[in-house]
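# task: produce atomic coordinates for the following.
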Amino acid sequence: MARVEKDIVVNVPLSTAYNQWTQFEEFPQFMEGVHEVRQLDEKRLQWRAEIAGKDQQWEAVIREQVPDQRIIWNSTTGAENAGMVTFDPVDPQQTRVHLEMSYDPEGAIESAGDALGFVTRRVEADLQRFKDFIEERGVATGAWRGEIENPDAPGGHTQGAGHIEGRGEDG
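Okay, here's the model as predicted:
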């Protein structure tokens, strides 16, 4: 699997950056090629995006989510990918957003694009658009403050009593 790792400092408090990232259905507003992300339940996401000129769909599951710290996911169907985004305070008004992602380029076009650094540049641009999006707003469009513990860790489980805002009636 190929891997990309990038970070950016956003000029908003930690909780604002984290809260906005939990609004997965907003991703098409700042992620190039992402057409739709549907929140199926608190752990599952349905993605539709253009990858190497092809419309692709996949489902991802959130393996771990710790408010104001990190979100870890992996795909369960379709385009193979996994990753982690972490949030670290720089100061009370700045947050470092660090994104690590592994993915399996399918076919010659995706492999060539990966070799030429297209994915790395796309991730950098997506993080810059996230920065612009959240800094322009100054507040998150919603928040999910629940915790999903890593099921592979001893005693891991989902804490379903999280506070949900901005996820609509289906969230």
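
# hey, let's count contacts and neighbours off CA atoms from now on
Fine.

# where's the longest strand along the chain relative to the chain centroid, distance-wise?
Counting residues, the longest strand in the chain under DSSP state E turns out to be strand 54-66. Here strand 54-66 is found 9 Å from its chain centre; the criterion is C-alpha atoms, centre = their mean, to the nearest Å.

# run this one through as well so I can compare:
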Amino acid sequence: MSTVEESIDVDVPVRVVYDQWATFENFPRFMDGVEEVRQLDGQRAHWRTRIAGLSREFETEVVERVPDERVAWRTTGDSVKHTGTVAFEPLGAARTRVRMTMAFQPTGLAEKAADKLGVLGVQVRGDLRHFKRYVEELAAEAGPGPSPEGG
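Just a heads-up that it's a prediction; the model follows:
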């Protein structure tokens, strides 16, 4: 298995960052190659992806969910093998570090070649940059929330 770990700091409170990440149906808005995510139940989702010309459909299940702290998943079935964790670390009231770790088992010549070239790391870095832009724009559109002083 190949493992990639990347992180990015987002200028949005941890609650907003977690809520947006935990809504898997939004992933096509900020993840290149994710065409559709359909939530099947509280723990399982069906994914349709197209990355580097390779189309895949697979299911994932959430194996750990700690609000505002972490979401961990794994694929089910035999077609695609990967696991991942996204951790959320508050860096103050309005800033959050998002740390993603993914492990992926490449199959076939094309995936193994892409793995040797570090394609997964490039993909994860790009997706985190897109997520940052996405969630910061959503927060800016929503405007400031109530102040801590109640006004």
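
# any idea what the TM-score is?
Once superposed, the chains reach a TM-score of 0.90 (TM-score structural alignment, normalised by the length of structure 2), with 141 aligned residues with a C-alpha RMSD of 1.5 Å.

# rewinding a little: which SSE is immediately downstream of the longest strand of structure 1?
From strand 54-66 of structure 1 onward toward the C-terminus, using DSSP states H and E, the following helix or strand is strand 70-77.

# just to revisit the earlier point, what's the angle between the longest strand of structure 1 and strand 70-77?
140 degrees (axes from the mean of the first three to the mean of the last three C-alpha atoms, to 10 degrees).

# ok, and what's touching the longest helix seen in structure 1?
The single longest helix within structure 1, with elements called by DSSP state H, is helix 118-137. By C-alpha atoms under 8 Å, 6 or more residues apart in numbering, the residues outside helix 118-137 of structure 1 that reach it are 4-12, 17, 20, 30-32, 113-114, 140.

# can you pull out the residues in contact with stretch 94-114 of structure 1?
Against stretch 94-114 of structure 1 from outside (C-alpha under 8 Å, 6+ apart): 1-14, 17, 51-52, 79-90, 119-120.

# okay, and which of the residues you listed map to helices?
Counting by DSSP H, those place 14, 17, 119-120 in helices.

# let's see if you can find the most crowded of those.
Highest neighbour count within those: A17, with 29 neighbours (other C-alpha atoms under 10 Å).

# how far away is that one from I72 of structure 1?
To I72 of structure 1, A17 of structure 1 is 16 Å away according to C-alpha to C-alpha, to the nearest Å.

# same check, this time on N11 of structure 1
Per C-alpha to C-alpha, N11 of structure 1 is found 23 Å from I72 of structure 1.

# E5 of structure 1 too?
Noted for E5 of structure 1: a distance of 14 Å to I72 of structure 1, by C-alpha to C-alpha.

# between those two, which one's more packed in?
For the pair E5 of structure 1 and I72, the greater number of neighbours falls to I72 (21 against 15), based on other C-alpha under 10 Å.

# element containing the residue of structure 1 most remote from its centre?
Here structure 1 reaches farthest from its C-alpha mean at A108, the gap being 25.9 Å by C-alpha atoms, centre = their mean. A108 of structure 1 belongs to helix 107-115 when assigned by DSSP H and E.

# possible to save the ones in helices among the contacts of stretch 94-114 of structure 1 as TSV with distance to E135 of structure 1?
As requested, those are exported to TSV (distance: C-alpha to C-alpha, whole Å):
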residue	distance to E135 of structure 1
L14	12
A17	9
V119	24
T120	23
